[in-house]
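K.L.:
pasting the structure only:
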């Protein structure tokens, strides 16, 4: 199954696209704010390069040093 995401703030456009999908026999779903955030978060996770991440030990050391200042 393939999917498409179309972004618009215009409620008329959303209604028109949903109606068009239904007339074409396609299923459609309008994403809630939370669902949109989940999609964006998933995309960011895909783009994450693990080699850019700090080791847990280094992160703990960094935060311990912040408390001392």
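P.N.:
Now that the structure is in, tell me what you want to look at. This one's a predicted model, so the numbers in the text were calculated from it and none came from an experiment.
K.L.:
rest of the way, CA atoms for contacts and neighbours
P.N.:
Fine.
K.L.:
which SSE is immediately downstream of the helix ranked longest in the chain?
P.N.:
Scanning the chain for the longest helix, with DSSP state H as the assignment, gives helix 33-47. Using DSSP states H and E, the helix or strand that follows helix 33-47 in sequence is helix 56-68.
K.L.:
put this next to the first one:
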């Protein structure tokens, strides 16, 4: 299955695109704000380079080295 995401803030355009998809026999779904955020978060996870992550042990050493006020 292939998918396409089209971004628009115009509700009229969204309705037109949804209607066009239905006339073409395609399924469509308008994403909620939460679904859009989930997609964006997923993309960020994919882009994460694990080599850039701080090891837990290194983080603890750094935290303990900070002066407390």
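P.N.:
Right, received. Where do you want to start? Being a predicted model, the structure only gives us computed values, none of them experimental.
K.L.:
could you get me the TM-score between them?
P.N.:
Overlay of the two chains. TM-score (TM-score structural alignment, normalised by the length of structure 1): 0.88; 69 aligned residues with a CA RMSD of 1.5 Å.
K.L.:
the longest helix of structure 1 - contacts with which helices or strands?
P.N.:
On a contact count with 3 or more CA pairs under 8 Å, 6 or more residues apart in numbering; DSSP states H and E, helix 33-47 of structure 1 meets no helix or strand.
K.L.:
spatially central residue in structure 2, please.
P.N.:
In structure 2, the residue lying closest to the centroid (CA atoms, centre = their mean) is residue 40, at 1.2 Å.
K.L.:
what sits against it?
P.N.:
Contacts for residue 40 of structure 2 (CA atoms under 8 Å, 6 or more residues apart in numbering) come out as none.
K.L.:
that one matches what in structure 1?
P.N.:
In structure 1, the residue paired with residue 40 of structure 2 is residue 40, using TM-score structural alignment.
K.L.:
same question, residue 53 of structure 2
P.N.:
Match for residue 53 of structure 2 (TM-score structural alignment): residue 53.
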